[in-house]
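Q: this one's sequence-less:
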């Protein structure tokens, strides 16, 4: 399903790589983290799916959604479109548990990238999980506000 989502993200933009794992080393612009070599991708993605099927299910849904994005972006399995795909996966995970999708605002972009890079370089996930929790709460507050205004 991840490859299908990525295919939709890149379709018409880069059809050669749409839905296909990368065959070259990539760097994340502005980040210290270096994603794994291409020959490790299948193993890393299998580990990710195994984690998701087991340990991830013990986490709170919002934390699980944040961790899905952290782990996926850390693997960076595609040449392009990893960020867009990871945000779709995060929101899919939130919605599967009844939460609204979130949008990381441009004003929070630096905090977002710094928290992701910190998670990848130090293993400290708190800042990124907190950002996702904050944005989820903001979106829930917006929905409640809209509901209150309509009654």
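A: In hand now; what should we look at? As the structure is a computational prediction, the values presented were derived from the model and not from experiment. Residues are numbered from 1 along each chain as shown.

Q: drop to CA atoms for contacts and neighbour counts, all remaining ones
A: Fine.

Q: and the longest helix anywhere in the chain, what does it pack against?
A: Longest helix of the chain, by residue count under DSSP state H: helix 126-149. Helix 126-149 makes packing contacts with helix 61-75, helix 109-122 when contacts are defined by 3 or more Cα pairs under 8 Å, 6 or more residues apart in numbering; DSSP states H and E.

Q: measure how it sits relative to helix 109-122, angle-wise.
A: Orientation check (axes from the mean of the first three to the mean of the last three Cα atoms, to 10 degrees): helix 126-149 against helix 109-122 gives 140 degrees.

Q: buried ones in helix 126-149?
A: 127, 128, 129, 131, 132, 133, 135, 136, 139, 140 (16 or more other Cα atoms under 10 Å).

Q: do the same with stretch 57-75
A: 61-75.

Q: what's the answer for stretch 94-112, then?
A: Those would be 94, 95, 99, 100, 101, 102, 112, for stretch 94-112 by 16+ other Cα under 10 Å.

Q: secondary structure added to the residues you listed, as TSV?
A: Formatted as TSV, the buried residues of stretch 94-112 follow (DSSP: H, G, I helix; E, B strand; the rest coil):
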residue	secondary structure
94	helix
95	helix
99	coil
100	coil
101	coil
102	coil
112	helix
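
Q: mind listing residues that contact the helix or strand that residue 9 is a member of?
A: Per DSSP states H and E, residue 9 falls inside helix 2-10. Contacts with helix 2-10, where a contact means Cα atoms under 8 Å, 6 or more residues apart in numbering, come from 15, 17, 18, 19, 20, 80, 81, 82, 84, 85.

Q: against that first model, consider the following:
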């Protein structure tokens, strides 16, 4: 049997009244440090809230994806399953942000209506009109593809290449990848934080230089490690 790897190849002073009494003169450094401390505290607080919302959204989307996995394990066509279910994953991914008033529900309806650009990438995703044309064809391709490794690699890559949403495309692409993994009897595969640079470089190579081989090999290596019981992802050292 061909190796798993082979199967997957093919971001002055200031007068301050009310500080130490009216007319108290505070040194600029003192004022600056106080403002900086308050600003950083607010930023840290907002970052913590954002991280909590993102984590909650990821959990809710993961639960929805599990239902999709169950469908493909019941021998439903994986391309058809993700076509029907991916909109629900996306709504769950950002549902906590909607509840917090950060995202409007209408923002989660359908695909993006504006241009989007990827930080630190030369790849420019499709225009909104092109997205609407490409997505149905993409899912038709997945539905018709018989080889599980091709569905895994091209499913993930083409989804993030199109970049159909304003945000969350990477997470959605990896969810889709893992539904395709399940359909091929491959294990759930996580991209290790320690290998994020390799992952992004392989995607960039495929998107900009049209060379899918490094990305295929990258996913094939992670899959092989998962199937052999090797540890692929670890918590960062505290």
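A: Sure thing, it's come through. Just so you know, these numbers come straight off a predicted model, no measurement behind them.

Q: mind checking the TM-score on these two?
A: Here the superposed chains carry a TM-score of 0.86, computed using TM-score structural alignment, normalised by the length of structure 1; 140 aligned residues with a Cα RMSD of 1.5 Å.

Q: which one of the buried residues of helix 126-149 of structure 1 is nearest residue 41 of structure 1?
A: Ranked by distance to residue 41 of structure 1 (Cα to Cα), these are led by residue 128 at 23.3 Å.

Q: distance of that closest one relative to residue 23 of structure 1?
A: Here the criterion is Cα to Cα, to the nearest Å. By it, residue 128 of structure 1 lies 29 Å from residue 23 of structure 1.

Q: please apply the same query to residue 61 of structure 1.
A: 33 Å.

Q: do residue 51 of structure 1 as well
A: In terms of Cα to Cα, residue 51 of structure 1 sits 24 Å off from residue 23 of structure 1.

Q: same question, residue 140 of structure 1
A: Relative to residue 23 of structure 1, residue 140 of structure 1 is positioned 40 Å away (Cα to Cα).

Q: which residues in structure 2 form strands?
A: Per DSSP state E, structure 2 carries strands over the ranges 14-15, 25-26.

Q: state the pair within the buried residues of helix 126-149 of structure 1 that is farthest apart.
A: Counting by Cα to Cα, the most remote pair of the buried residues of helix 126-149 of structure 1 is 127 and 140, 19.9 Å apart.

Q: tell me the centre residue of structure 1?
A: For structure 1, the residue nearest the mean C-alpha position is residue 69 (2.4 Å; Cα atoms, centre = their mean).

Q: counterpart of that one over in structure 2?
A: Under the alignment (TM-score structural alignment), residue 69 of structure 1 maps onto residue 156 of structure 2.

Q: same question for residue 25 of structure 1.
A: Residue 25 of structure 1 maps onto residue 115 in structure 2, by TM-score structural alignment.

Q: check the offset of the helix holding residue 9 of structure 1 from the chain's centre.
A: Per Cα atoms, centre = their mean, to the nearest Å, the displacement of helix 2-10 of structure 1 from the mean C-alpha position of its chain is 13 Å.

Q: that one maps to which residues in structure 2?
A: Counting by TM-score structural alignment, helix 2-10 of structure 1 corresponds to residues 86-94.

Q: how about stretch 82-93 of structure 1?
A: Against structure 2, stretch 82-93 of structure 1 falls on residues 169-180 (TM-score structural alignment).

Q: buried ones in that stretch, by neighbour count?
A: Buried, per 16+ other Cα under 10 Å, within stretch 169-180 of structure 2: 169, 170, 172, 173, 174, 175, 176, 177, 178, 179, 180.

Q: please name the nearest non-neighbouring residue to residue 175 of structure 2.
A: residue 65 (6.9 Å; Cα to Cα, 6 or more residues apart in numbering).

Q: ok, that neighbour - how many residues close by?
A: Neighbourhood size, residue 65 of structure 2 [other Cα atoms under 10 Å]: 23.

Q: repeat that for the one 4 residues further on.
A: Residue 69 of structure 2 is surrounded by 24 other residues when neighbours are defined as other Cα under 10 Å.

Q: again with residue 130 of structure 2
A: 12.

Q: what does it align to in structure 1?
A: Alignment note: residue 130 of structure 2 maps to residue 40 in structure 1; criterion TM-score structural alignment.

Q: how close does its match get to residue 25 of structure 1?
A: Taking Cα to Cα, one finds residue 40 of structure 1 at 11 Å from residue 25 of structure 1.

Q: go on, residue 104 of structure 1?
A: 27 Å.

Q: again with residue 101 of structure 1
A: The gap separating residue 101 of structure 1 from residue 25 of structure 1 is 31 Å, by Cα to Cα.

Q: and if you look at residue 36 of structure 1?
A: For residue 36 of structure 1, the distance to residue 25 of structure 1 (Cα to Cα) stands at 8 Å.
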